[in-house]
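**Q** One predicted model, sequence on top.
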Amino acid sequence: MTEHPRPPVPTEERHLPEVDAGRLWAGGLATALVAALIVIVAAFVIQAFVTIPVVPPLGATHLGDMVTLAYALLAALAAIAATGLLHVLLVATPRPLLFFSWIVALTTVVAVVTPFLAAASRNSQLITAAINLVVGIAILSLLNGVGLSAVRRP
């Protein structure tokens, strides 16, 4: 007795996960706020306790410095970009959170190494690298959780 191959299942019946875009982007915006606040709070704490410039070679050293605010905005934009990436991966790839984690982790490594390419003191480079590491970890961990909560399985 031979087995007949099953006909292909129409796309509607494949039980693909649905992405709740509203939930995903709300979580992405919240992550952007956290990323920006990490930079601002770090700059504030560093200014309160040490006299090391936060952003080499530009020398943002205190809360309210325009460069510190630009740095915070850049961290927020990184979180928004990561949310966009996560959205694409959730709808288009198998194991999207694994790919997302690798991409964000490798991008974080670049952000951590970048301050060491600037002409600045070693302490300034270390402080900036540490802030970049914390921002990267925050984006990775928060958006992984957001990604899990934004996927609805039929």
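**A** The structure has been received and is ready for your questions.
**Q** Please make it C-alpha for all contacts and neighbour counts, starting now.
**A** Fine.
**Q** show me the contacts for the one residue sitting closest to the centre of the chain.
**A** When the chain is reduced to its mean C-alpha position, the nearest residue by Cα atoms, centre = their mean turns out to be residue 139, at 3.2 Å. Under the criterion of Cα atoms under 8 Å, 6 or more residues apart in numbering, the contact partners of residue 139 comprise 31, 32, 35, 79, 82, 104.
**Q** next one: residue 69
**A** Shown here is residue 69, whose contacts under the criterion Cα under 8 Å, 6+ apart are 40, 63.
**Q** Give me the distance between it and residue 76.
**A** 10 Å (Cα to Cα, to the nearest Å).
**Q** Residue 54 now?
**A** Residue 54 sits 17 Å away from residue 76, going by Cα to Cα.
**Q** also this one, for the comparison:
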Amino acid sequence: MSEDDRTREMSRDPHPPRRPAVQAGRLWAGGVATAVIAALIAMVGFLIVRVLLQIPYLAPIEGDIIGGWDGAVQLAIAAALAALAATGLAQLLLVAVPSPMAYFGWIAGLLTAVATVYPLAFSTEPLTVRIATGVIHLVIGMAIISLVTTTVTSASTRI
């Protein structure tokens, strides 16, 4: 055996890296909790912008109690669905790709960037409304990324 062959043989890891085993129940319980938190962030963001800052965000300020909340409820539902989609993406990446959380971070981060910049670039709303929308989307995205990453870490074990 040549020296190159011995060097290659010694550099091989006799124990290849193991895939994480995911406790699906814990992962999805964390995903549902993340969805609730994302929806609540959307509602709090709506209240801060509408009540404290008096920016006509998602609906006219003169709207009645029920009608004035339509946009906020839609945003909360979208935020919750985004959190559940992020949980599904994380689970898919865990079983399909090497370094799954690196891919998750890139995908979720870029989707958050799109959700943040989109209203700034393509909305016809006043600038204050566009900025408020972008900031709320950014905070929701950051929370989802943080919580799903923590949930995956907690729900994964090396086998």
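**A** That came through fine. The shown structure was predicted, so the numbers you read here are calculated from the model rather than taken from an experiment.
**Q** before we move on, the earlier item: aligned partner of the residue nearest to the centre of the first structure in the second structure?
**A** Residue correspondence, TM-score structural alignment: residue 139 of the first structure in this structure matches residue 144 in the second structure.
**Q** Which parts of the first structure are helices?
**A** Residue ranges of the helices in the first structure, as given by DSSP state H, are 21-49, 66-92, 96-113, 122-150.
**Q** Ok, which of these comes nearest residue 13 of the first structure?
**A** helix 66-92 (16.1 Å; Cα to Cα).
**Q** With the second structure overlaid, how far apart is the closest one on average?
**A** Compared with the second structure after fitting, helix 66-92 of the first structure deviates on average by 0.6 Å (mean Cα distance after the TM-score superposition for the first structure).
**Q** got the angle between that helix and helix 96-113?
**A** Orientation note: helix 66-92 of the first structure sits at an angle of 160 degrees relative to helix 96-113 (axes from the mean of the first three to the mean of the last three Cα atoms, to 10 degrees).
**Q** when you align them, which residue in the first structure goes with residue 36 of the second structure?
**A** Superposed on the first structure with TM-score structural alignment, residue 36 of the second structure falls opposite residue 33.
**Q** Could you report the neighbour count for its match?
**A** Other residues within reach of residue 33 of the first structure by the criterion other Cα atoms under 10 Å amount to 18.
**Q** Surely it touches residue 78?
**A** No. Under the criterion of Cα atoms under 8 Å, residue 33 of the first structure makes no contact with residue 78, lying 10.9 Å away.
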